[in-house]
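Asks: Quick one: sequence plus predicted model below, questions after.
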Amino acid sequence: MKGRSAGRPANVPRRGTALSRRETLLGALALSASGHASAAPARPMPSRGFNLPGWVDKAQGLAPGRDVLEKLRQTGFETVRLPVDGDLIIADSKAFPRRLHEAIAELTKLGFAVMVDMHPSANLHGAFQKDATAAAVRVEQAWAILRAVIADLPTATVYPELLNEPPMERTAWLGLRDRLAESVRAKCPLHTLIWGPARFQGTWEIEHTPPLADQNQIAAIHYYAPLAFTHQCQTWEMSPLARISNLPFPATKTLPQIQQLIAARRAAGDVEAADLIEKELAVPWTTDRISSDFKALQRWSAKTACPVIVNEFGVLNFCVDAKSRTTWVRSVRQAAEANRIGWTYWELDQGFGFIRSRQSTAVFDTSMITALLGK
């Protein structure tokens, strides 16, 4: 996650047939260039996946072991979302694209679909805050290089994702989104484009966001609601979330355990954390609430004829109890599948992860894998 929730309103959520083996999600209706819905050839939906940061999105990335990838594929995972740092692409425009191509080729040979996610670094996030126009140029320059990497990779299993959590206002992002789509299309006419709404790719941000004028696209949403639960005990930035622990799921504000947590924070003089818990649980957070959020996504999808994927959702494993964690994960996965929405979990082996190390098959969290895959 790397602190990407910074600046997000504390009381706003972040982020019937099950999908299997990359079946088509919606039969692939999409928008034509004129903006009207039209039929298009069926496209596979990437799903049943996980995010794999820290491999190609860093100068000295940590590659996963091939035996680990093989075990994950055999277990039933089908998709890998691969974050890519655009600044690294520009800085090392020869070697980096080659390494990236090799990583994607390795994954596809193992049978994975791959989402190639343009994932801004902290440096690029900061650039957007200082000069969004100049930062947008950097993203366009990165895609001018990255599109050539993707161009000769399989159209059915490799998905260019235009920009993760676009750090800009909605109207500015829509202009950049359309330019990026046009740029990628110049080299990748048949690949399915993935994009999400600005700024956090939240469910509340997609409602008034129009899809691309493109026949082959997927809208991507992130789901981390309620944030006080999914990010409790976070360590990467100064936040009241770092001081919240032992918050269960499901949860309502009236539960004695919740009242005790709030009282303890207030007694410690931590009004900020206490208020955050109360705001996050102003509406009970239950499986039904999650289901309601995903039904709303499905309605947007049907209205716009644009398929949807939740390509980030997860719970930090720092201080949450295992049952609450797996209950939430299972609830999100089931809600996605019930509404014909694809999914990839954030993340494989770090704070939100479900295996101990990407270089060892020794410790896989079977309860989390069961929650994710339903086995």
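Replies: It's in.

Asks: Going by C-alpha atoms from here, please, whenever you check contacts or count neighbours.
Replies: Noted.

Asks: quick one: G353 from L153, how far?
Replies: Remark: distance between G353 and L153 (C-alpha to C-alpha, to the nearest Å) = 28 Å.

Asks: Give the residue from the two that has the larger number of neighbours.
Replies: A direct count of neighbours by other C-alpha atoms under 10 Å for G353 and L153 places G353 higher, at 22 against 17.

Asks: Would you agree that one is in contact with E347?
Replies: Yes. The pair G353 / E347 is scored as a contact, 4.9 Å apart, by C-alpha atoms under 8 Å.

Asks: take a look at this one as well, against the first:
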Amino acid sequence: MAQSPAAPQITPALPVGTCINLGNTLEPEQEGSWGGAPVAAEDFARIKAAGFETVRIPVRWHNKTTNKAPWPVDKAWMDRVQTVVDQALAADLNVILNSHHFDPIHDQPLAVAEWHGAVWKQIAERFRGYPEKTLWFELENEPHKNFNHTNLLETLTPALEAVRATHPTRAVIIGGENWSGIDSLATLPLPDDANIHPTFHYYDPFLYTHQGASWTAPDVPPVGRKFPTEEDREKLKQDVAKIQAYIARTGKTPFMGEVGAYDKHIPTADRATYHRMLREAFAPTGIGMCNWAYANTFPFWDREAGRWLPGMLAAVGLPEQD
């Protein structure tokens, strides 16, 4: 009699819950240079008071180091990142500390792997002793271009080994190729490590969420796309099924590390509809969702008006605030 395949070992889901990205803050070339503003402790207090459980903090590292061994990170920058993490933790938020826009790794992944690993060694040492239940490391945002599943594990091995030397059981997050789109999960290779957690990003349909976004040039999606069409509804059902299948196959529950729609050409009410539909659709899977972003480009918080944009908190399942 043929034996049935062994059931996958179940890995408890990372308790991301309702999450927001600190977008366009520490991942530009300089803090806040993409039209944002430096983050302060009151921002995290506001995020917590709104009901968010987790904040994802994208950080650009490669331009804050030398490009030659031993690749020291600028001390002032490391101090600043630590201050921001400390402020978020003090607000009783979970923190995902993410390496974002480590640009050379996408062009020459294996050639840059040692440099990337050396940076993570310094990050790991700086955050030695921090609580494991509330601070998690994401090794690299949205692998793309030459950084793909054929070299993903080999490229990330120096970083993972550097982290594990001082954080043997801390949660480490890995996303897949092609900008970590949902379809990357189907072939995402992961290390044999019980504390590795998969992630994916969701900006579908891209022609809707990124309409008129200049940074997508030369193929900028035209303005005017509406959501949802019947095709969008069917695609959303299919994508939910992909997550359910992934969990059943691997025993791991991924989380949605980024999701959002561009505010310049999409009215706030329509953006709220998009977030609500996605939240309700994916709710049965039990995944956490990190919305993009707090206060700049795809914002939830309106800095000028000093308020949460109408309907956006309710869309992600939180109480509306005056």
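Replies: Noted; the coordinates are in hand. Keep in mind the model is a prediction, meaning the values are calculated, not measured.

Asks: Break down the stretch 1-150 of the first structure into its helices, ranges please.
Replies: Ranges of helices in the stretch 1-150 of the first structure, per DSSP state H, counting those that start in this stretch, are 66-75, 86-91, 95-109, 122-130, 132-151.

Asks: equivalent range in the second structure for the third one?
Replies: Under the alignment (TM-score structural alignment), helix 95-109 of the first structure falls on residues 76-90 in the second structure.

Asks: Repeat that for the longest one.
Replies: Applying TM-score structural alignment, one finds that helix 132-151 of the first structure aligns to the residue range 109-128 of the second structure.

Asks: Can you classify the residue nearest the centre of the second structure by secondary structure?
Replies: In the second structure, the residue lying closest to the centroid (C-alpha atoms, centre = their mean) is G257, at 3.3 Å. Classification of G257 of the second structure using DSSP: H, G, I helix; E, B strand; the rest coil returns strand.

Asks: so E237 of the first structure is in which element?
Replies: Using DSSP states H and E, E237 of the first structure sits in no helix or strand.

Asks: What about it, how many residues nearby?
Replies: 13.

Asks: likewise Q60 of the first structure?
Replies: Neighbours around Q60 of the first structure, by other C-alpha under 10 Å: 9.

Asks: For A148 of the first structure, see how far away it is.
Replies: On the measure of C-alpha to C-alpha, Q60 of the first structure and A148 of the first structure end up 23 Å apart.

Asks: same thing with P197 of the first structure?
Replies: 25 Å.

Asks: Settle it for me: which of these two has more neighbours?
Replies: P197 (31 against 16).

Asks: What residues does the aligned partner of that one in the second structure make contact with?
Replies: In the second structure, the residue matched to P197 of the first structure (TM-score structural alignment) is G176. By C-alpha atoms under 8 Å, 6 or more residues apart in numbering, the contact list for G176 of the second structure reads E142, P143, N148, H149, L152, S184, L185, L188, T199, F200.

Asks: next one: stretch 128-142 of the first structure to chain centre, how far?
Replies: 22 Å (C-alpha atoms, centre = their mean, to the nearest Å).

Asks: Kindly report the same for stretch 261-276 of the first structure.
Replies: With C-alpha atoms, centre = their mean, you get 30 Å for stretch 261-276 of the first structure.

Asks: what does that stretch correspond to over in the second structure?
Replies: Alignment of stretch 261-276 of the first structure against the second structure: no match, by TM-score structural alignment.
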